[in-house]
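Student: Mind looking at a prediction? Sequence and model below.
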Amino acid sequence: MSRVWDVPVDDSTRVRDVRVAAEEASACAGLAPHRTATAALVATELATNLSRHADGGRVLINLVERGYDAGRRLSVQLVSLDHGPGIPDVAEAMRDGYTTAASLGAGLGTCKRIANDFDLHSAPGRGTVAVARIDHDPVARGARPTVPRVGGVNVPLGRAEHSGDAWGRVCEGDRLTLLLADGLGHGAKAADASTTAVRHLPGVAHRPPAEILRELGRSLRPTRGAAVAVAQLDLASGQVHFAGIGNIGARLRTAGRWRPLLSQPGIVGAQAPASVPVQREPWHDDSLLVLHSDGLPARWPVPDDAALAGRDPGLVAAVVLRDAGSAARPVGDDTCVVVLGGGSARAQV
């Protein structure tokens, strides 16, 4: 199931809670003690910055799959979000060795060096978002495949342990298949439905999106069902194919313009339509695809900040999540945002 740690950081006393959550997540991912210590250090620095400089915020911790083959393992992803004043000098804050008082002396620059992935975005008056991932190994062994980048962030309703949303992806040659599922309702049964969809994706990812949805319908019949969307990127043809059933939102930026991709009413595994149309759109190096569950408001601001171009897709997903709400307006449902970035770059997630 989609285990999530959602820790509010209202004051300095919550820094310890974030560190403990990072250690729990590391245990769930099977990280060795030295990598657990790295996750705890990064978590402490992020939480300390929230407490001291942002008037509070939150740290989300997800377990994410790394790699694209059968040997992929879980890693710990830490996401720090706030609606604070922003960082006046990001370059200085990211300088290795720069730190704030009362921190462990690590600094954001050191966090970037010891984490397998680290990215940060800050805007005056909007706040700061940072994303870090801790793998089993300090340095990736061997070359990573050159594939389009994918990243996401998953938030449970009411800070529950499990989210009813889940996402997954499979990359085979020039084809990448991305899936987002929102289990009907909330809680463990919703999580069972969404994770069932993700678990069965590798066995059907070679099929077109509409057929994938049909096959997943059979797999989800023992569950309460889910809203599911599938986006399949074919690099050889330069096209992305999309099909969805239920309340999964999608927006595609291609050739500098945003347009919605539409899902059909229904529930995969319960009340799916007899046929599902497939949208086919061109894909360019600067294209960006955002999938999200219905926990995100229908009218969320698209990430048109030029500073986000080419950034870690998990960071873009976190910015979308942060900017769609506020500290005073919590989400009303499990919420998952997944971003497929344009072009080919070294795999992030």
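Tutor: Received it, and whenever you're ready, just let me know what you need.

Student: make it CA atoms for all contacts and neighbour counts henceforth
Tutor: Fine.

Student: Show me where the stretch 201-349 of the chain has its helices.
Tutor: 209-219, 313-323 (DSSP state H, counting those that start in this stretch).

Student: Of all those helices, which one is nearest residue 258?
Tutor: Closest approach to residue 258 among these (Cα to Cα): helix 313-323, 14.3 Å.

Student: quick one: the closest one to chain centroid distance?
Tutor: Here helix 313-323 shows a centroid-to-chain-centroid distance of 8 Å under the convention Cα atoms, centre = their mean, to the nearest Å.

Student: Just the residues contacting that helix, thanks.
Tutor: Residues outside helix 313-323 that contact it (Cα atoms under 8 Å, 6 or more residues apart in numbering) are 79, 81-83, 119-121, 126, 129-131, 149-153, 290, 296, 300-303, 308, 337-341.

Student: What subset of the residues you listed is buried?
Tutor: Burial by neighbour count, judged by 16 or more other Cα atoms under 10 Å, picks out 79, 81-83, 119-121, 126, 129-131, 149-153, 290, 296, 303, 337-341 from the contacts of helix 313-323.

Student: Inside strands: which ones of these?
Tutor: 79, 81, 119-121, 129-131, 150-153, 290, 337-340 (DSSP state E).

Student: Residue 331 and residue 178, how far apart?
Tutor: 24 Å (Cα to Cα, to the nearest Å).

Student: between those two, which one's more packed in?
Tutor: residue 178 (25 against 20; other Cα atoms under 10 Å).

Student: Flag every buried residue along the one helix or strand that one maps to.
Tutor: Element membership of residue 178 [criterion: DSSP states H and E] is strand 175-183. Residues 175-183 are the ones in strand 175-183 that count as buried (16+ other Cα under 10 Å).

Student: what's the closest of the residues you listed to residue 250?
Tutor: Nearest to residue 250 among the buried residues of strand 175-183 is residue 180, at 10.2 Å by Cα to Cα.

Student: which ones are touching the closest residue in space to the closest one that isn't next to it in sequence?
Tutor: Nearest non-adjacent residue to residue 180, counting by Cα to Cα, 6 or more residues apart in numbering: residue 167, 4.4 Å away. Contacts of residue 167 were listed using Cα under 8 Å, 6+ apart, and they are 178-181, 194-195, 198, 338.

Student: Among those residues, which pair sits farthest apart?
Tutor: Spatial extent of these (Cα to Cα) is set by the pair 195 and 338 at 15.2 Å.

Student: wait, isn't residue 187 in contact with residue 159?
Tutor: No: applying Cα atoms under 8 Å as the test, residue 187 and residue 159 come out as separate, 11.0 Å apart.

Student: Got another one to weigh against that:
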Amino acid sequence: MSGGAVASLPEGLLDGGVWFRMEEPGSASGARRAAERLAAELAVPERRIADLSIVVAELAGNLVKHAEHGRLFMRAVRTDDQAGVELVAVDTGPGMRDVAQALGDGHSTVGTLGIGLGAIMRQASWSDLHSVPDRGTVLAVQVWPGPPPTPAWAAGLVRPLTGEPVSGDGCAVREAAGRRQVMVCDGLGHGPLAARAAQEAARGFAAAPAAPPSVVVEALHRALGHTRGAAVAVAELDPAAGVVRYAGLGNVVGAVLAGGGARRGMVSLPGIAGHQRRQIREYEYALGPADVVVMHTDGVVDRWDPSDYPGLLTRSPQVIAATVLRDGGTRRDDAGVLVARL
């Protein structure tokens, strides 16, 4: 790709991310061009843009040819010294019975050449995959200009209501003065005004004092006063103490999932950040080394059972979140999922 000027990207593609429906051959080429523009705006070197183009072409092509209800999520990812592109491919296709075999070049279940997954893994800086026969596959990859950073300890994904260009749900992650904190919010309603509330919540979360979750939620309540308001929840993972501290207002759902699949719910109190705050209380829950914290908005229903997904809770936060969003998210509302682990 030439190093000249590039067209401006749609709002939200740089950091919030966008979803592409992979159902027609033309959608694959559209996703590839969007990835190239995104990488150029992030000042990714041309050599790595070429690698990214291969990754997107293979991911999108596989979804179009073989997947059912294939979707491709794309966004920028950043560290203090570099920026890259993250892609998450989601489908409800036949899945893989032998992932290791499927990753080898030359393997194909449909008579094609079978080099796609191998090419993706070689060109990507980082990747993670989970697949269940008859349920589908989730594959997350990142392409960085230089050596990839340490894999993320937390990640979230949001998806707008069908027919809306933006989502009123939001997720954010931060490390502030040694505190590992995550936030999930659900702007009231949907559409641009709900999305604005979610954006303000993310800004308020980044600017909040390095303090316990209850103090952060109080700061978010003040920050959202000029918006239509939102349900919000903040969790803090403390590896040294082996606990997660949690505070929430409204109907954000939080839970600790044990390695064996047992679920312990976390308590959010009634209210709307920015408008109705009866009380903000903080609760503490035990958190083991193999446990996973999952938080989601009311656009995701708890109809998925971790025991139906062998090995899922050992995968990356991106793959877990995308799986929950795929199988628990509704199309009648914005949906957001965040996953964090020690």
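Tutor: Looks like it came in fine. In this text, all values refer to a predicted model and were calculated from it rather than measured experimentally.

Student: After superposing, what score do the chains get?
Tutor: Remark: TM-score between the superposed chains equals 0.85 [TM-score structural alignment, normalised by the length of structure 2]; 326 aligned residues with a Cα RMSD of 2.7 Å.

Student: coming back round to it: the residue nearest to residue 180 of structure 1 corresponds to which position in structure 2?
Tutor: In structure 2, residue 167 of structure 1 lines up with residue 171, judged by TM-score structural alignment.

Student: Please, which helix or strand holds its match?
Tutor: Assigned by DSSP H and E, residue 171 of structure 2 falls in strand 169-176.

Student: mind listing what's buried in that strand?
Tutor: Result for strand 169-176 of structure 2 [16+ other Cα under 10 Å]: buried residues 169-174.

Student: Likewise for stretch 273-281 of structure 2?
Tutor: Here stretch 273-281 of structure 2 shows 273-275, 280-281 as buried, counting by 16+ other Cα under 10 Å.

Student: ok so, going back, most tightly packed of the helices of the stretch 201-349 of structure 1?
Tutor: Each of these was scored by mean neighbour count; the highest is helix 313-323, a mean of 25, by mean count of other Cα atoms under 10 Å.

Student: whereabouts in structure 2 does it align?
Tutor: Taken onto structure 2 by TM-score structural alignment, helix 313-323 of structure 1 occupies residues 317-327 there.

Student: how long is stretch 214-223 of structure 1 from one end to the other?
Tutor: Start-to-end span of stretch 214-223 of structure 1 (Cα to Cα) is 15 Å.

Student: show me the contacts for the residue positioned nearest the centre of structure 2.
Tutor: In structure 2, the residue lying closest to the centroid (Cα atoms, centre = their mean) is residue 157, at 2.7 Å. When the contact criterion is Cα under 8 Å, 6+ apart, the partners of residue 157 of structure 2 are 170-171, 318, 321-322, 325, 336-338.

Student: Likewise for residue 333 of structure 1?
Tutor: 156-157, 186, 294-295.

Student: Just the buried residues from those, in PyMOL please.
Tutor: Remark: buried members of these, expressed as a PyMOL selection using 16+ other Cα under 10 Å:
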select buried, resi 156+157+186+294+295
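
Student: Name the nearest of the contacts of residue 333 of structure 1 relative to residue 67 of structure 1.
Tutor: residue 156 (24.7 Å).

Student: And the closest one? What does it align with in structure 2?
Tutor: In structure 2, the residue matched to residue 156 of structure 1 (TM-score structural alignment) is residue 160.

Student: Tell me which of residue 187 and residue 159 of structure 1 has more neighbours.
Tutor: Using other Cα under 10 Å as the criterion, residue 187 of structure 1 and residue 159 rank with residue 187 on top: 18 against 15.

Student: what range in structure 2 matches stretch 107-124 of structure 1?
Tutor: Using TM-score structural alignment, stretch 107-124 of structure 1 pairs with 116-133 in structure 2.

Student: typo on my end, it should be stretch 220-227 of structure 1
Tutor: Mapped onto structure 2 using TM-score structural alignment, stretch 220-227 of structure 1 spans residues 224-231.

Student: contact partners of the matching stretch?
Tutor: Applying Cα under 8 Å, 6+ apart, the contact partners of stretch 224-231 of structure 2 are 185-188, 193-194, 196-198, 200-201, 248-252, 271-275.

Student: mind running it again at 6 Å?
Tutor: Surrounding stretch 224-231 of structure 2, the residues in contact under the criterion Cα atoms under 6 Å, 6 or more residues apart in numbering are 185-188, 197, 249-250, 272-274.

Student: cool, stretch 19-36 of structure 2 as well?
Tutor: So stretch 19-36 of structure 2 is contacted by 53, 56, 60-61, 63-64, 70-73 (Cα under 6 Å, 6+ apart).

Student: residues in structure 1 aligned with that stretch?
Tutor: So stretch 19-36 of structure 2 sits over residues 6-23 in structure 1, by TM-score structural alignment.

Student: remind me, longest helix of structure 1?
Tutor: helix 33-53 (DSSP state H).

Student: Mind reading off the mean deviation between it and structure 2?
Tutor: Aligned to structure 2 and superposed, helix 33-53 of structure 1 gives a mean residue distance of 2.2 Å (mean Cα distance after the TM-score superposition for structure 1).

Student: Also stretch 190-202 of structure 1?
Tutor: Mean deviation for stretch 190-202 of structure 1: 1.9 Å (mean Cα distance after the TM-score superposition for structure 1).

Student: residues of that stretch that come out buried?
Tutor: For stretch 190-202 of structure 1, by 16+ other Cα under 10 Å, it's 190-198, 200-202.

Student: nearest residue to residue 120 of structure 1 other than its sequence neighbours?
Tutor: Nearest non-adjacent residue to residue 120 of structure 1, counting by Cα to Cα, 6+ apart: residue 130, 4.2 Å away.

Student: same question, residue 42 of structure 1
Tutor: Once flanking residues are discounted, residue 42 of structure 1 sits nearest to residue 111: 5.6 Å by Cα to Cα, 6+ apart.
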